[in-house]
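>>> I would like the atomic coordinates for the input below:
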Amino acid sequence: MTEAATVDLATKIARDLPFLRRYARALTGSQDAGDNYAAATLEAILSDRTAFEREKDSRVALFHVFHAIWQSSGAPVAEPENDSRAMRAQAHLRSLTPNTREALLLRSVEGMRHEQIAAVMGVELAEAEELVQIALDEMGRAMAGRVMIIEDETIIAMDLKGIVQAMGHSVTGVARTHSAAITLAAKERPQLILADIQLADGSSGIDAVNELLAEMGDLPVIFITAFPERLLTGERPEPAFLISKPYNEEQVRAAVSQAMFFASTEGLSL
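The predicted structure is shown next:
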């Protein structure tokens, strides 16, 4: 491979790597475990670039190499220590139909088309479509809970509220600022938080979430933001569930279902 081709390959991988890390983290339930798989993916590409180069779509190629490693390892999820709630969640995850959660994350969180999912997972198009639907059905029946929304844009907040309620969850309320979020959570403890990172008065949704987690213990959190790059830096703990704006309903439904399975979210700082 020429020097120019090597530089081009590195540029493509660097562009897509933060999103592979996001995906790996959601699959494993652990930032460390997810990053280990991402690192193994890079090592595999460096040792044999043919698998990467067969695909015209560099993102599909990167995720396909990851999936080969993921499947060969038995697709394990992180084992939480001394946390019975998280252990039950992980056991529930393992009870899902094989490959459905992977297909759902690729479709909803990573925004891939069914044909891209098929290429990543090495399955037929019809099977990729079926896996996504099975995941939605199985996870949609999983559990209902109380959801708090931290979002300063009224239209977006109402849209999120409608999606969450249609899934069978209740919404404890909508907070537009850091202080409002703290007050709202004190009135009724949520079981899941949907949060923007940039709020109405210039305050930080990340700071609000960290304060809530410090007070209430670990809760699943989904960040929905127009600035995902602020959280996908690799320099600090990152959220397991991160949706980019503009989002669609399927992305929110999938992330909410996923987050309800995982019983802990790492604190963040910016």
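
>>> make it CA atoms for all contacts and neighbour counts henceforth
OK.

>>> residues contacting Ile13?
Ile13 sits next to Ser58, Arg59, Leu62 when contact means Cα atoms under 8 Å, 6 or more residues apart in numbering.

>>> Give me the contacts around stretch 53-66.
Applying Cα under 8 Å, 6+ apart, the contact partners of stretch 53-66 are 12-13, 16, 20, 37-38, 40-41, 44-45, 51-52, 116-117, 119-122.

>>> quick one more, to check against the first:
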Amino acid sequence: MSSEKPLRILIVEDEILIALELESLLQDLGHEVVGMATSSEEALSLGQDIKPDLAFVDVHLADGPTGVDVARILAAQHQVTVLFMTANAKRIPEDFAGAWGVIAKPYTERGVREALSYLMAGQPREPEDARTVTFVPFDIASRERSSQIS
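Down below sits the predicted model:
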């Protein structure tokens, strides 16, 4: 996803204030929020219809802990780059469900910027010691191994 063009982003989050705050932040950073979903059904429908570049996916949605399934389907079937946003990273499976990383909640503007920089440049733009702990990229080698198994 190395590009400097604005990303078309889907937000999958059932807490409306968090979703609206994230939408505002992403728009301020020059990206386009093309949809918001609060449930897995809504997220999958939007993912198929609007074909976003990136989806921020909460693990626990209005219909339960369905975010992992949403991430897996968006990544595998719709070629959407996925980032998890969650306060409980332990719910993310070992194969990462096709996601590129996780932003810990409560997230920070810096953590979101760092995640976007990582995705757009393919690597962090800041020295390792200056990075936050709010964004953790998943090990690419592990993610590639898991995609070869499926």
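
>>> Tell me how they score on TM after superposing.
Overlay of the two chains. TM-score (TM-score structural alignment, normalised by the length of the second structure): 0.73; 124 aligned residues with a Cα RMSD of 2.3 Å.

>>> Now do the same contact list for Glu15 of the second structure.
Glu15 of the second structure sits next to Thr38 when contact means Cα under 8 Å, 6+ apart.

>>> can you check Pro106 of the second structure too?
Ala87 are the contacts of Pro106 of the second structure under Cα under 8 Å, 6+ apart.

>>> That one matches what in the first structure?
Aligning on TM-score structural alignment places Pro106 of the second structure opposite Pro246 in the first structure.

>>> Look at that match and give its secondary structure.
Here Pro246 of the first structure is recorded as coil under DSSP: H, G, I helix; E, B strand; the rest coil.

>>> and what of the one 10 residues further on?
Using three-state DSSP, the three-state assignment for Val256 of the first structure comes out as helix.

>>> any idea how far it lies from Glu115 of the first structure?
24 Å (Cα to Cα, to the nearest Å).

>>> Those two: which is more packed in?
Val256 (25 against 15; other Cα atoms under 10 Å).

>>> mind listing the strands for the stretch 101-250 of the first structure?
Remark: strands assigned in the stretch 101-250 of the first structure by DSSP state E, counting those that start in this stretch are 146-150, 170-175, 192-195, 221-225, 241-244.

>>> Let me have these in TSV, extended by distance to Ala26 of the first structure.
Listed next are those as TSV, based on distance: least, Cα to Cα, whole Å:
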stretch	distance to Ala26 of the first structure
strand 146-150	19
strand 170-175	24
strand 192-195	16
strand 221-225	11
strand 241-244	7
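
>>> Tabulate the contacts of Ile13 of the first structure (TSV), appending neighbour count, distance to Arg25 of the first structure and secondary structure.
Output for these, formatted as TSV (neighbours: other Cα atoms under 10 Å; distance: Cα to Cα, whole Å; DSSP: H, G, I helix; E, B strand; the rest coil):
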residue	neighbour count	distance to Arg25 of the first structure	secondary structure
Ser58	17	20	helix
Arg59	20	17	helix
Leu62	24	15	helix
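
>>> Closest to Ala157 of the first structure out of those residues?
Arg59 (31.1 Å; Cα to Cα).

>>> how close does the closest one sit to Phe66 of the first structure?
From Arg59 of the first structure over to Phe66 of the first structure (counting by Cα to Cα), the distance is 11 Å.

>>> about what we covered before: report the buried members of the contacts of stretch 53-66 of the first structure.
Buried residues within the contacts of stretch 53-66 of the first structure, counting neighbours by 16 or more other Cα atoms under 10 Å: 13, 20, 37-38, 40-41, 44-45, 52, 116-117, 119-121.
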